[in-house]
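S.K.: Below: sequence and its predicted model.
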Amino acid sequence: MDDKTTERAEPEPSYWMVRSTPNAPLRDLVPCEQDQIRDEFSAFYRGFLTHLASWLILHGWVSDADAYDVAQDTMRLAYERWPTIEHPRAWARRTASRLCVERLSRGEMLPVEDIEDRIPRKGDTCATAVSDTLQDFMAALQTLPPRQRQVLLWAYEEYEPAEIAAELKMTPEAVRSSLWKARRKIAKIMHGQDSDQ
């Protein structure tokens, strides 16, 4: 099963969904439930933390260090609420996005410096593992307005416009419009780079 199917699949009946106090803190659970939750969460944490931080970095809102800090805070909140979260990846993306915006509005994080200074160049030794196409895409992504970039990154995670609209509190029409504009601009930039070579 792919991530999208796993993420949106009906949750299997589990020990935490059937207990009498579903919103009880983790400390109120019996030890076997605590162990099971800890194991489930640990697997999610190991498999998704870096992906979440990378996803935040691609938004261009925060520095790499701040993105990992926000991802870590998101995981802490996820652990505290783990028994009540039905779709952990969607919940983590939504929560991390909200945390970024809140921190930026309070001035707790410095906005990212010019992205051009942080993208590896084709001749750099640090760029040997990164394909030229990915570098070009990352640079093109940063030319989009923030909302278009955000919508496009949700779409690249295989979310449908209606799902993106629900997650970002937009109308499906606004999502489709933003996606169309973002994809058109990215295609134009990427096509222009191909013709230059």
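M.R.: Cool, the structure landed.

S.K.: alpha carbons only for contacts and neighbour counts from here, please
M.R.: Fine.

S.K.: would you list every one of the helices in this structure?
M.R.: Here the chain has its helices, by DSSP state H, at 3-8, 15-18, 31-59, 64-81, 88-106, 132-141, 146-156, 161-168, 172-196.

S.K.: Mind putting the ones you listed into a markdown table with mean neighbour count and distance to T125?
M.R.: Formatted as a markdown table, these follow (neighbours: other Cα atoms under 10 Å; distance: least, Cα to Cα, whole Å):
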| stretch | mean neighbour count | distance to T125 |
| --- | --- | --- |
| helix 3-8 | 13 | 33 |
| helix 15-18 | 14 | 49 |
| helix 31-59 | 16 | 21 |
| helix 64-81 | 19 | 19 |
| helix 88-106 | 17 | 31 |
| helix 132-141 | 17 | 13 |
| helix 146-156 | 19 | 28 |
| helix 161-168 | 18 | 37 |
| helix 172-196 | 15 | 21 |
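
S.K.: another structure for you, compare them:
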Amino acid sequence: MTEVPAAPAAKVVPALRPPRQPQEQAQSEFDAFYRREMPKVTVFLVNLGASVYEAADAAHEAFLTLLPDKWRDLEHPRAWLRTVAYRKYLRQTTTRTQPMDPVPDRPGGTCPVDLVLLTEQQKSVLDALGQLPPAEREAMAWKLDGFNHEQTAQALGKSPAAVRQAYMRARQRLITTLGLKKEAESGE
């Protein structure tokens, strides 16, 4: 009888950490997306006229509809999120004007979000944004949030030319309203 040679000993490689499961990785990526985009969406909604409380509430509601397994399938998740958050904001303003839930350890049930401190300049800009017609305010809010005219047009279902025109009108009105034209002319 012929002897069968023994198989070579397998190398033992210690595993430092088991590979991440796809679901864990998706959740981790979603968490990072949430941390990065939540404050931006809130500011976006404030620029569109929401109070800080309303903006945070609508942004949270929008994120609830964007489940960790769904957001990766969207072609433009940032734009989608802002569109949904804005719709959530518009729906909530017809149902209430002030937060109804009391906050523990605060006299009178005030919301600590109302205590957000804005500089005088930020208040002036928000007031000026509030004076813009809706289409102009919308175009300016998207621009302030870092979207170009084409991206904004796609998200809003408008033509890039219409968005560009609304933005230019908004910009001109803001310059006039905030008195920036006088400062720019006197500085020359």
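M.R.: Nice, I can see it. Predicted model only: the values in this text are computed from it and were never measured.

S.K.: TM-score them against each other, please.
M.R.: For these two chains in superposition, a TM-score of 0.67 is obtained (TM-score structural alignment, normalised by the length of the second structure); 147 aligned residues with a Cα RMSD of 2.6 Å.

S.K.: Save the helices of the first structure as CSV, and put in distance to C126 of the first structure too.
M.R.: Conversion of these to CSV gives the following (distance: least, Cα to Cα, whole Å):
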stretch, distance to C126 of the first structure
helix 3-8, 30
helix 15-18, 45
helix 31-59, 17
helix 64-81, 16
helix 88-106, 27
helix 132-141, 12
helix 146-156, 25
helix 161-168, 34
helix 172-196, 21
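
S.K.: Quick one: map W71 of the second structure onto the first structure.
M.R.: Under the alignment (TM-score structural alignment), W71 of the second structure pairs with W82 of the first structure.

S.K.: Would you mind listing the residues in contact with that match?
M.R.: Neighbouring residues of W82 of the first structure by Cα atoms under 8 Å, 6 or more residues apart in numbering: I37, F41.

S.K.: now it: how far from L56 of the first structure?
M.R.: 21 Å (Cα to Cα, to the nearest Å).

S.K.: hang on, isn't W80 of the second structure packed against Q154?
M.R.: No: no contact is recorded between W80 of the second structure and Q154 when judged using Cα atoms under 8 Å, the distance being 10.2 Å.

S.K.: Contact partners for P160 of the second structure?
M.R.: Residues near P160 of the second structure by Cα under 8 Å, 6+ apart: H149, E150, T152, A153, Q154.

S.K.: In the first structure, what residue corresponds to L45 of the second structure?
M.R.: Superposed on the first structure with TM-score structural alignment, L45 of the second structure falls opposite L56.

S.K.: Give me the distance between the closest residue to its match other than its chain neighbours and R147 of the first structure.
M.R.: If the residues on either side of it in the chain are set aside, L56 of the first structure comes closest to A67, at 5.8 Å by Cα to Cα, 6 or more residues apart in numbering. Separation of A67 of the first structure from R147 of the first structure (Cα to Cα): 18 Å.

S.K.: Same question for P88 of the first structure.
M.R.: Spatial separation of P88 of the first structure from R147 of the first structure under the definition Cα to Cα is 23 Å.

S.K.: again with S178 of the first structure
M.R.: From S178 of the first structure across to R147 of the first structure, the span is 8 Å (Cα to Cα).

S.K.: Then W154 of the first structure?
M.R.: Looking at W154 of the first structure against R147 of the first structure, where the rule is Cα to Cα, the gap reads 11 Å.

S.K.: likewise R76 of the first structure?
M.R.: Between R76 of the first structure and R147 of the first structure the computed distance is 27 Å (Cα to Cα).

S.K.: again with S42 of the first structure
M.R.: Spatial separation of S42 of the first structure from R147 of the first structure under the definition Cα to Cα is 32 Å.

S.K.: rewinding a little: kindly indicate which of the contacts of P160 of the second structure lies nearest R171 of the second structure.
M.R.: Distances from R171 of the second structure to these, taken as Cα to Cα, are shortest for H149 (13.5 Å).

S.K.: Quick one: map the closest one onto the first structure.
M.R.: Using TM-score structural alignment as the criterion, H149 of the second structure maps onto P161 of the first structure.

S.K.: now E138 of the second structure
M.R.: E138 of the second structure maps onto Q150 in the first structure, by TM-score structural alignment.

S.K.: ok, now R82 of the second structure?
M.R.: So, by TM-score structural alignment, R82 of the second structure is matched to R93.
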